[in-house]
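Chemist: Give me a model of this one.
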Amino acid sequence: MTRRTKIVATIGPASNDPETLRELIAAGVDVVRLNLSHGEVDEHLAVLERVRTVAEQVGRPVAVLADLPGPKVRCGEFPDGGVDLAVGSLIELVPGDHDSSAERISVDYETLLVDLSVGASVQLGDGAICLQVVEMSDDRAFGRVVTGGRVNGSPGFHLPSESLRLTTPTDEDLVLAEIMADAGVEFIAVSFVRRASDVDKVRAVVGDRAHLVSKIETAASMDHLDSIIAASDAVMVARGDLGIDCPIEDVPHLQKFIIRACVEAGVPVITATQMMESMIVAPTPTRAEVSDVANAVFDGTDAVMLSGETAIGRDPVAVITTIAAVARRAEREASYRQWANRLGRLQREHKVGAVDVGSRITMALSHAASQAAMDCDASAILCCTRTGRTARAMARFRPDSLMIGLSPDPKTVRTMALSWGVEPVEVEMYESTDEMVWFAVETTLQRGLIDHGDTVLVLAGAPTGGRSGSMPRSGPNAATDVLRLVQVD
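Modeler: Prediction:
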């Protein structure tokens, strides 16, 4: 069985050349992430084209995710070499874009003194350094260092999300989203989503040109999680900022909660941040990192994501090889049958569902396919889809059988690279159900994905009023309404 959990890799200086990209994709990268917080737009567009070329050469469908910067509050530049902030020291916090020092930190945030209050906690950088506001005046605040350390450059300055007045998406985000959608990326990640309306603003610019990934990284987003998931095409558990905005001991539980909610909704979910962090400089991960990746697999995540490990790390290809091996090993122990049992029960009790008739039909038939695959020990489930929705609905049940997503749309094929367990395959458009079923089986047989003598299931459908058997398209009437069991001979 192939690896079911997908891998997202951030591309940076250590990995953006054609040869390294080729090795990364050959090693198992399913989705390439472009971090728009760093570098120029033209550089990212060049990497996008490079990924397209290399993926075609390797012969693997690879999706591209453009990650928008979102609102950023930063400290003024610290002296070269950095400074040490000692626990217990009192430091001035002032709004402005001046240089910072060990005694005074300048913060590029105009309403700093309005939004801060005595007792508030603020973090610098990745949250390792924490200050508590102990005094306020008309022109400055004073923070006591609770956890200290060395700070360099212009680190981020993190206020509690409920105090932050900056909105998501920013004007810069919308411009970048337009550029990236025009360039043809499959996914655009929206940073610091706090409610569904944040996603809707990007949707208004992007339309259906790219799928939107909501990054869950604030306490406020947890209060609106269901509506955010409903407005999103995918979700990212962005544990870095989530662990700053929420008590750090809550993060593992929030991760499990978010993943479960996404799987039930049929929305792909990515687990991100520090998965193999030590491999930025070390040849192997820590035992804790290996356990972290395995537990994300046990949680049911669709994908695990690497950031600095592949963007600036010493050996990006070794990182992919390692995380792929950990995921494959964890999948041998993962109890995926529980997903099918749980979802079936929730659907029978009407605790999960869909608003439109087409989606309800698709959910019901994918549930039936999950049961049928277990009953007949099917080798594979072939999902014929124009939009990828059939494959995503089937992936909710985490079946033991190999899932193959077949689509005539190359972009849909690449988009399915993010969904758990789905092997994306491009096919032609066919005119009838019989023709489509025959060619779906024939194509997967020729590719060596199934064998003679196998029993396979074929899922397909058509919009109301459309040709029976034609690839389904999106819309309120679209539904997966065909299920065939086929003995391959």
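Chemist: hey, let's count contacts and neighbours off CA atoms from now on
Modeler: OK.
Chemist: How many neighbouring residues does Glu482 have?
Modeler: No, residue 482 isn't Glu; it's Val. For Val482, the neighbour count with other CA atoms under 10 Å is 18.
Chemist: So which elements touch the helix or strand harbouring it?
Modeler: Taking DSSP states H and E as the criterion, Val482 maps to strand 480-487. Counting contacts by 3 or more CA pairs under 8 Å, 6 or more residues apart in numbering; DSSP states H and E, strand 480-487 is packed against helix 357-375, strand 455-461.
Chemist: compare with the first, here's sequence two:
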Amino acid sequence: MLKRLFLAGVDTFRLNFSHGTHDDHAKVHRAIRALETELGRPIGILQDLQGPKIRVGTIRDGKITVAAGETIRFVPSGTDGDRNAIPLPHPEIFAAIMPGDHLMIDDGRVRVAVTRLGDDFIEAKVIFGGAISNRKGVNLPGTVLDLSPLTAKDRADLAFGLDLGVDWVALSFVQKPADLLEARGLIGDRAALMAKIEKPSALERIDDIIRLSDAVMVARGDLGVEIPHEDVPGRQKELVRACRLAVKPVIVATQMLDSMVAAPTPTRAEASDVATAIYDGADAVMLSAESASGSYPVEAVEMMDRIIRSTEHHKLYRSIIDASAPDEEKTAPHAVAAAAAGLADVIQSAAIVAFTSSGTTAARIARKRPAVPILAITANEAVSRRLCLLWGAHSVLSEDIHTYEEMVDHACAIGQTEEFARPDDLMVVVAGIPFAQAGTTNNLRVVHIPRD
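Modeler: As a prediction, the model looks like this:
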């Protein structure tokens, strides 16, 4: 199944550590790495940490039903709760919440507003009624909690994932820039760090959060619970644009083809949603339940792949993408990358070849969303896997180059081997000299592929 999914269009696989055992994830990890060896292609693996998910405790008889207008009470501990003592075993909530704040239970199906506080209770008026059952999740829009983004479970999962050799670590429920510093201190350079944006407080410090991240995920599930539904599309566009400006990959995720969990085709609205993310300029779009537990995983991947291809070939795509292009930074590396994209378009280059040791050269080119593919060539296996997430990049693992002549020969050979170019084609080659030194995008060359 993993092979079928990869051949259908998957570039990076997500291991969701909210579910499954370490043995389960280790088995999948081994299978992906075996597939990588079999196909000779880099494949990215993303570890998605559960994060500090806030939940109510256990309720007498499993659930209670509350009605709009009635008053209920939350307490910090206890079991067999009822409407006058619903267990909420999170002391940080009692320390931070204020009258007027809202609690949203079970993805917002039940919503209450805090009316009165005590040392050991929170009294609230029900705004939207419904059932509150055991262990349902709680969201607190507008309340910043003194809460580490890494629980004890996350720390154990992270150590396990890093030992496995995951390429990306996604940090859930990021609230502030310091959360990323805490995670970075544990991860070091063993994996790249991705911030999941699903809290309103993260949006307030988004520029700093993007700067401290290696990539960003627009996690519309919890974000859509904590901010109004009508604000999510605009926020998505803002986040994608900010990441493109910062030269950081951005994923749009959650419910993209949700109906394909149980049906072989999506709704028209879902197809439009995927296309919108592509028009926005996202680097990647992500499936969740559709491929993790749905009845049509391969069909969902194939459908998403077809929507991406159709959108990128639409006559309006290029004008929309160009209209949202950020201004170049006034630096030589960014200018060289921008020139490469423009030159490739003018001469109808078969591809742009980016020799990159850290991935930065390829990312700078991808920022321009050029009209031709990017062949991202690196000698670093970890970088080659991380580049699978980058817009327009075809990642290739190759040995180091040491001379200008080697660079040209490698570009011509790999362009043909990977079936992006043929004899007599032109290619634009970008590199940093001296070679194998990160961050030195400074050389641009047009290469003509000779006939045999």
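Chemist: What span of the second structure is the strand holding Val482 of the first structure aligned with?
Modeler: Aligned by TM-score structural alignment, strand 480-487 of the first structure falls on residues 441-448 of the second structure.
Chemist: For Gly88 of the first structure, give its distance to Gly76 of the first structure.
Modeler: 22 Å (CA to CA, to the nearest Å).
Chemist: go on, Glu49 of the first structure?
Modeler: Look at Glu49 of the first structure and Gly76 of the first structure: by CA to CA, they are 35 Å apart.
Chemist: Could you check which of the two has the larger neighbour count?
Modeler: Per other CA under 10 Å, whichever of Glu49 of the first structure and Gly76 has more neighbours is Gly76, with 23 against 13.
Chemist: SS state for the corresponding residue of the second structure for that one?
Modeler: In the second structure, Gly76 of the first structure lines up with Gly57, judged by TM-score structural alignment. For Gly57 of the second structure, the assignment made with DSSP: H, G, I helix; E, B strand; the rest coil gives coil.
Chemist: show me what contacts the closest residue to Gly57 of the second structure other than its chain neighbours?
Modeler: Among residues not flanking Gly57 of the second structure along the chain, Pro87 sits closest, at 4.8 Å (CA to CA, 6 or more residues apart in numbering). Contact analysis of Pro87 of the second structure by CA atoms under 8 Å, 6 or more residues apart in numbering lists 56-59, 74-79, 81.
Chemist: Next, the buried residues of stretch 177-192 of the second structure.
Modeler: Across stretch 177-192 of the second structure, burial judged by 16 or more other CA atoms under 10 Å covers 177, 179-180, 183-184, 187, 190-192.
Chemist: Please identify which of those is nearest to Pro423 of the second structure.
Modeler: For those, the closest approach to Pro423 of the second structure (CA to CA) belongs to Ala192, at 37.3 Å.
Chemist: counterpart of that closest one in the first structure?
Modeler: Match for Ala192 of the second structure (TM-score structural alignment): His211.
Chemist: how far away is that match from Ala462 of the first structure?
Modeler: Distance of His211 of the first structure to Ala462 of the first structure, given as CA to CA: 22 Å.
Chemist: Also Thr415 of the first structure?
Modeler: 20 Å.
Chemist: and if you look at Arg447 of the first structure?
Modeler: 26 Å.
Chemist: Looking at those two, which one has more neighbours?
Modeler: Counted by other CA under 10 Å, Arg447 of the first structure and Ala462 do not tie: Ala462 has more neighbours, with 24 against 10.
Chemist: isn't Gln50 of the second structure right up against Val169?
Modeler: No - using CA atoms under 8 Å, Gln50 of the second structure is not in contact with Val169, being 10.9 Å away.
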